[in-house]
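Q: Any chance you could fold what I've pasted below:
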Amino acid sequence: MRLPALKTSTTLLAITLATAGCVKMDGKVNGGGTMNSMGGAGKAVMTFNAERCDEQPVKGQVNFQDKTAIDWENDGGVSFRANVVEAGLCGEDIEFSGDAALACDQRCGPGEFEVAFEYDSTNPQLPGEGTGVACLVDWGEGVNASYRINGMASISVDTGPFSSYANRGALSGNVQTQECPSTKNDKNDEENG
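A: Model (predicted):
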């Protein structure tokens, strides 16, 4: 049986990704869709948009709902609206500046768009506020999508009424990452200049 070898390989990969240095780069992400519930019979639903461009303030929102999530299903599930407080496309740390705001959370690896948020519960049975992180991956669209999956999402809630909620999986909708407008203009200037 090769299960122990698979577990060892998976563990080593997780350790490598968790200790790899990543730095946030400018960019935009938006999308939404459904993914499997965290252990429940239903689906989790999310929409999101986040932007970090040209030294402007980070902006965006996350809406999330998982009514059948284990540990919360008897209280109406996990449900919140959030404002984005940090965001960026995680890239390899070539020359880290030391600015903590540019460091990616260890839950998001290279190629994932990190979205840190502060939320307000929309579940009247579990009121309150808290923080969390989403990691989003754009795998393309249609026939160009890897494994015919348009995107992947990971969401972890750190504090508040949904503290310790975590879910990761393929998103049935779409994840789109984009460059900032000035980055596109810089590339056009280089090509024409």
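Q: can we go C-alpha only for contacts and neighbour counts from here?
A: Will do.
Q: mind listing what the residue nearest the centre of the chain touches?
A: Nearest to the mean C-alpha position of the chain, by C-alpha atoms, centre = their mean, lies Cys135 at 1.9 Å. Shown in contact with Cys135 (C-alpha atoms under 8 Å, 6 or more residues apart in numbering): Arg107, Cys108, Glu112, Phe113, Glu114, Val115, Ala153, Ser154, Ile155.
Q: Spatially nearest residue to the first one (excluding sequence neighbours)?
A: It refers to Arg107. Leaving aside its sequence neighbours, Arg107 sits nearest to Ala18 (C-alpha to C-alpha, 6 or more residues apart in numbering; 6.8 Å).
Q: about what we covered before: what helix or strand is the residue nearest to the centre of the chain on?
A: Per DSSP states H and E, Cys135 falls inside strand 129-138.
Q: correct me, but the residue nearest to Arg107 touches Gln106?
A: Yes. Counting by C-alpha atoms under 8 Å, Ala18 touches Gln106, with 5.2 Å between them.
Q: Please give the structure of this sequence too, so both can be compared:
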Amino acid sequence: MKLTPFKKSAILLSGALALAGCEKLDGTVNGGGTMNSLGGKGKAVFTVNAQRCDEEPIKGQVNFRDETAIDWEDQGGVSFRANVTGAGLCGEGFATAAEEALMCDQRCGPGMFQVEFDYDSTNPLLPGAGKGVACMTDMSEGVNSPFGMHGLVNLISIADGPFQTYTNGGVVSGNIQTKECPSTKNDDNA
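A: Model (predicted):
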């Protein structure tokens, strides 16, 4: 089979798009609550506060506890406090590998708020530190929320450290709120 220049271009473009992620936009996320444990019989507790606004330093915290998570339940479960190292609302546009700090994880789609974090275990039986990512969706509030859901943790995934391979997600019985950044510019002096 001979590849025409058009087919070669289409293959290269689709490959580049597959490697690219959504672009991260400025915004804030706050919230938390409980969600189902990773295969356990209990509940996981999740809280987040993250902000990426107007070229200011990214800031925020993540707290997480899943005492009955399968593979960790005999050692006290997954439990950590984390500092946010990256954050942003995943937009419709694409970012390239050259703009990695502005690129959402491929597991986080448009409309989700992504938070990357460095964590320290709060479980004395499993000390250590690592990195992780969480993707969340604001499902609105009150009568506007579908099926009574106020927030969704699409994904929380731990890349390394004592809780490496932990991955969970689900509806939060609490709330996740994403917002645009408050403007730091004075429009009256323009």
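Q: Any idea what the TM-score is?
A: For these two chains in superposition, a TM-score of 0.84 is obtained (TM-score structural alignment, normalised by the length of the second structure); 172 aligned residues with a C-alpha RMSD of 2.3 Å.
Q: pull the longest strand from the second structure.
A: Ranked by number of residues, the top strand in the second structure under DSSP state E is strand 78-95.
Q: quick revisit: please report how far the residue nearest to the centre of the first structure lies from Ser97 of the first structure.
A: Remark: distance between Cys135 of the first structure and Ser97 of the first structure (C-alpha to C-alpha, to the nearest Å) = 22 Å.
Q: Give me the nearest residue to Asn49 of the second structure, chain neighbours excluded.
A: Closest residue to Asn49 of the second structure in three dimensions, ignoring its sequence neighbours and counting by C-alpha to C-alpha, 6+ apart: Asn30, at 4.5 Å.
Q: Run a quick neighbour tally on the one you found.
A: Asn30 of the second structure is flanked by 18 other residues according to other C-alpha atoms under 10 Å.
Q: Identify the residues contacting it.
A: Counting by C-alpha under 8 Å, 6+ apart, Asn30 of the second structure makes contact with Thr47, Val48, Asn49, Ala50, Ile176, Gln177, Thr178.
Q: could you redo the last one with a cut-off of 10 Å?
A: By C-alpha atoms under 10 Å, 6 or more residues apart in numbering, the contact set of Asn30 of the second structure is 47-51, 60-62, 138, 175-179.
Q: Buried ones from those, can you make that a ChimeraX selection?
A: Applying 16 or more other C-alpha atoms under 10 Å to the contacts of Asn30 of the second structure, the buried members can be selected in ChimeraX as follows:
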select :47,48,49,50,51,60,61,62,138,175,176,177,178
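Q: In the first structure, where's the longest helix?
A: The single longest helix within the first structure, with elements called by DSSP state H, is helix 3-19.
Q: which strands and helices sit next to the helix or strand just after that one?
A: Counting by DSSP H and E, the element after helix 3-19 of the first structure in chain order, helix or strand, is strand 22-25. In terms of contacts (3 or more C-alpha pairs under 10 Å, 6 or more residues apart in numbering; DSSP states H and E), strand 22-25 of the first structure is packed against strand 78-92, strand 113-121.
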